[in-house]
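In: fold the following and give me the result.
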Amino acid sequence: MRPLWSTTLNTSGSLAGPTLKASDPPLGTDPSSGGSSGISEQTRPMDLLDGVIRSYDWGSTTALSDFRGVEPSGQPEAEFWFGAHRSGPSSFRADGRSATSLEMPFLVKVLAVDRPLSLQVHPDEATASVGCRREDVAGVLVDDPRRCFPDGRAKPEAVCAVGQFETLCGFRPIPEALEMAARSNLPERVLGPLRSGDWSTAVASALAAPPEEVAAVTSAAEAGDGPAAGLVGRLAALHHGDPALLLVPLLRHHVLDDGDLLYVAPGVLHAHLSGLAVEVMADSDDVVRAGLTSKFVDSMVLVGLLRPERLVDVEMATGSVHRYDLEVDDIVLRRLSGNGLDVEVGGSGGPELLLCTDGSASVRSGDGRSDLVALRGEAVWIGPGDGLTDLRVDGTVHWVACRDLGCHAQ
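Out: Predicted structure coming up:
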């Protein structure tokens, strides 16, 4: 049996369960108001779920406004969140109440990457839990920029391209990495461990490289050709002198087409570079950065999290209804694409989200008493009590469900 989205294999091979926190709101309450909403998680009917924009400097000033069909705000808009995370909980259209973690146990984001993100890795459950406790004991506040594990939960994620999306994700096989390292003038401190297959030492050595070694790699990129040289030069222009530049030639460069997906497991080093994508992840904001950022970097912790043996492959969507392989058993992601495509959704036993990324989606409850229409940039939430529900797709919908009882295309 494969691991669950909310649990990942720890280093001993056993399953580590999710961390429950005293700060989680009581069932049926509104976290933002502290009181009862009048509609509990168990009784709420399907509804439109309004997302929350998150602004970071790497975001686009136009992509998410175009996606939502609204006027640009003039600010870089990086992420559009659908979830219950305390940093930006979504709200139900009918009554404005914030979603709770029972109603949205996963987090769905639309990323709009205009500038490259940091080089980073996400933790597994065991490491996140231990890291969270350690930071709590050290008195590092949850909103402290030095905090790597504010939630204490694993953070696997799936990235599905909307249009073209570019990313660095996962290490190259060692023979290929050695070839790229030599062409990129990487120092012996990195090449030596690589020859013996010691990724941890190679990465730690790269991140500890002195300025002259970083300058040598940057100079080689300026004088060289090929995709690796171009990427190093492009990132060096933004992060001059950053030792993490030495890792760029060792990473696999992916250019995803519309509907292509990458599953980014905990421990996989990655940096998203450009484009629009739907990201489905555990309800966690835990992340450890290696560099290429002005944010806090903890290279020692990052090296301990790495799973360099993971080869990341691109999965292409095939057909009008495509179920992606997320390597977990409790979250299912499907891409539905077509005109007049009729699909039966709901009935999974858990909450589901239908995010319209193109065209429109019309949803009718099984009892015929409720009809909703989601346009591009809108999402429909379906609760466990809604049962089987009819969906008509005229465009593209990303359908996330907590459990899988099958998809019945008519």
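In: from here on, contacts and neighbour counts on C-alpha atoms
Out: Will do.
In: residues in contact with the residue lying closest to residue 75 once chain neighbours are set aside?
Out: Residue nearest to residue 75 in three dimensions, not counting chain neighbours: residue 61, with 5.6 Å by CA to CA, 6 or more residues apart in numbering. Going by CA atoms under 8 Å, 6 or more residues apart in numbering, residue 61 touches 72, 73, 74, 75, 76, 77.
In: switch the cut-off to 10 Å
Out: Taking CA atoms under 10 Å, 6 or more residues apart in numbering, we find residue 61 in contact with 55, 72, 73, 74, 75, 76, 77, 78, 112, 114.
In: could you list which of the residues you listed belong to strands?
Out: residue 112 (DSSP state E).
In: next, the structure of the following sequence, for comparison with the previous one:
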Amino acid sequence: MYVIRPVPKRYAWGSYTRLQSLFSDEPALAAADTGDPATGAVDTANSPLAEMWFSGHPQSPSQLIAPDGTHTTVLDAIRERPEYMVGRRCSEQFGPELPFLFKIIAARIPLSLQVHPVDFEARAGFNAQNAQGIAQDAPERSFHDAEAKSEMVVALEPFEASVGFSPISVMLHNLSMVSHPLAARMVDALTQRTLRIGQTPEGFEHADAMMPMSSMVWPDSRRRIFRAFHTAITAGPVEGLETQLRYASLRVSDPVARSAFHHALAAAAAFPNDPSVLTLLMLNPVSLQEGESVFIPAGIPHAYIHGMAAEIMNNSDNVLRAGMTVKHKDIPRLLHTLNCQPGAPVDPADARFGDMATRDGDLIVYTPHIDEFMLAYGHTGPTAAAWPVMDRVLRRYGALLRQLARGRIDQGRHKPRIVLCTAGSVRCSSEMDARELSAGQAVFIPAAEGWVSVESCGGGSSDGGSFLMATTQV
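Out: You can find the predicted model right below:
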């Protein structure tokens, strides 16, 4: 069992307090980490802290401290002993690497409007930028590796996001309420039907020219969504948008629409005159309470608005941005990978029944349809009784949940695991080792250490805590 040190990431959208409080004993926060202002990173210790990476990514590997006190990195330790660290099956399927990237993030203001590339776009983009000689840390680089990237978020406190396209009827309702020429143009894009493939409504030729080849088999509704999205992200700076959004929000009665306008207004305040904030009226507003989650497959447009959450994804740092950012935007590649299919956000806790009770606490397991990662969030000891999300789980599954056998929280054998204590204290045990963790402390548990259990440290009324466990599904 290794102590694992997170890698701090300082970006302008981060929090001044949330991560600093959780990781108050982390040595890396005692001094500023280096950054590049051209990419949006800030290199002063008093700057916002946006993310803490538990990582085996080549550009930001976490440090590991072995029981004997020796230091290495996740990357080097796995390369030296892949079967011991990540297990035979994981190593054979993904190679000698940690197949997931686990983060804790805290957003003070909205993040960029973005899409993550699908597999062929990631490979093609990474190889093309390598051939062009673009440095790995260059601000204009979009592809930092050749991996597709899907991700999942689990809220640690109330968390707001906009994820995936809503139905066209909802988009039209929201946009038609905004008295602004750009919103009116987006409404035109959504309402002008085309009866034949290759037929382009007047004024949208540039949008159609940027559609991927796959658009030849799209239904007309997806092409209309593409044109409206393109209209917003390719427009120049606009005046008066925040004012018109505010006027429109005062007339909104539907709670879902109110959330969409709330997100758009937050983005407009953070990024004045940025036309891409109107796309948030096209997306599904998501409001998560602690323990609730959303899965975001590659190609799905999204923007995080506010809050603190655990985030787990493929071992990739590829991001294609369209707006609401000071960082590099790659609109052509984003449009080529954009999924224009409307759909409700995916709750990975519902992907299969993964919730169970434990001897002294509660655990929810989040299992998206992807082999590279899964996540568990648990409360142990007396604190578990006050976890509202478990009340919702009990209401949803009723007697089925109550019939589950009670025992310690056991997750995974013969695969890599990262356990992070998020509040109080917990005891983490494997077949070979055990360690007590307090808030902000984490361990990496190699596959060779067998079964892992997490429970409260003792029997006192004040004992107990919360934890996250990141691992794979293979």
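In: overall similarity of the pair, as a TM-score.
Out: With the length set by TM-score structural alignment, normalised by the length of structure 1, the two chains reach a TM-score of 0.80; 354 aligned residues with a CA RMSD of 2.2 Å.
In: picking up where we left off before, which residue lines up with the residue nearest to residue 75 of structure 1 in structure 2?
Out: Using TM-score structural alignment, the equivalent of residue 61 of structure 1 in structure 2 is residue 16.
In: just residue 259 of structure 1 next, same as before
Out: In structure 2, residue 259 of structure 1 lands on residue 291 (TM-score structural alignment).
In: surely its match is in contact with residue 156?
Out: Yes: contact criterion CA atoms under 10 Å: residue 291 of structure 2 and residue 156 qualify, at 6.4 Å.
In: what sits against residue 109 of structure 2?
Out: Residue 109 of structure 2 neighbours (CA under 10 Å, 6+ apart): 12-15, 266-267, 269-271, 304-307.
In: which residue in structure 1 lines up with it?
Out: By TM-score structural alignment, residue 109 of structure 2 lines up with residue 115.
In: SS state for the residue mapped onto residue 151 of structure 1 from structure 2?
Out: Matched by TM-score structural alignment, residue 151 of structure 1 corresponds to residue 145 in structure 2. Under DSSP: H, G, I helix; E, B strand; the rest coil, the three-state class of residue 145 of structure 2 is coil.
In: tally of neighbours for residue 145 of structure 2?
Out: 20 (other CA atoms under 10 Å).
In: contacts only, for it.
Out: 57-59, 122-123, 125-127, 130, 136, 315-318.
In: count the neighbours of the nearest residue to residue 285 of structure 2 once chain neighbours are set aside for me.
Out: In space, and not counting its chain neighbours, residue 285 of structure 2 is closest to residue 162: 4.5 Å by CA to CA, 6+ apart. By other CA under 10 Å, the residues close to residue 162 of structure 2 number 26.
In: so the helix or strand encompassing residue 162 of structure 2 corresponds to what in structure 1?
Out: Assigning secondary structure by DSSP states H and E places residue 162 of structure 2 in strand 159-165. Aligning strand 159-165 of structure 2 against structure 1 (TM-score structural alignment) gives residues 165-171.
In: the strands in the stretch 301-450 of structure 2, which residues?
Out: 302-314, 320-323, 355-357, 361-366, 374-380, 409-410, 417-430, 434-438, 442-445 (DSSP state E, counting those that start in this stretch).
In: between those, which one is closest to residue 230 of structure 2.
Out: strand 320-323 (9.5 Å; CA to CA).
In: check which helices and strands that closest one sits against.
Out: strand 113-115, helix 220-233, strand 302-314, helix 331-337 (3 or more CA pairs under 10 Å, 6 or more residues apart in numbering; DSSP states H and E).
In: quick one, which of these is packed in tightest?
Out: strand 113-115 (a mean of 26; mean count of other CA atoms under 10 Å).
In: so the following helix or strand past that one matches what in structure 1?
Out: Remark: after strand 113-115 of structure 2, the chain's next helix or strand is helix 119-131, criterion DSSP H and E. Using TM-score structural alignment, the residues of structure 1 aligned to helix 119-131 of structure 2 are 125-137.
In: can you list the buried residues in the matching stretch?
Out: 125, 126, 127, 128, 129, 131, 132, 133, 135 (16 or more other CA atoms under 10 Å).
In: I am finished for the moment; much appreciated.
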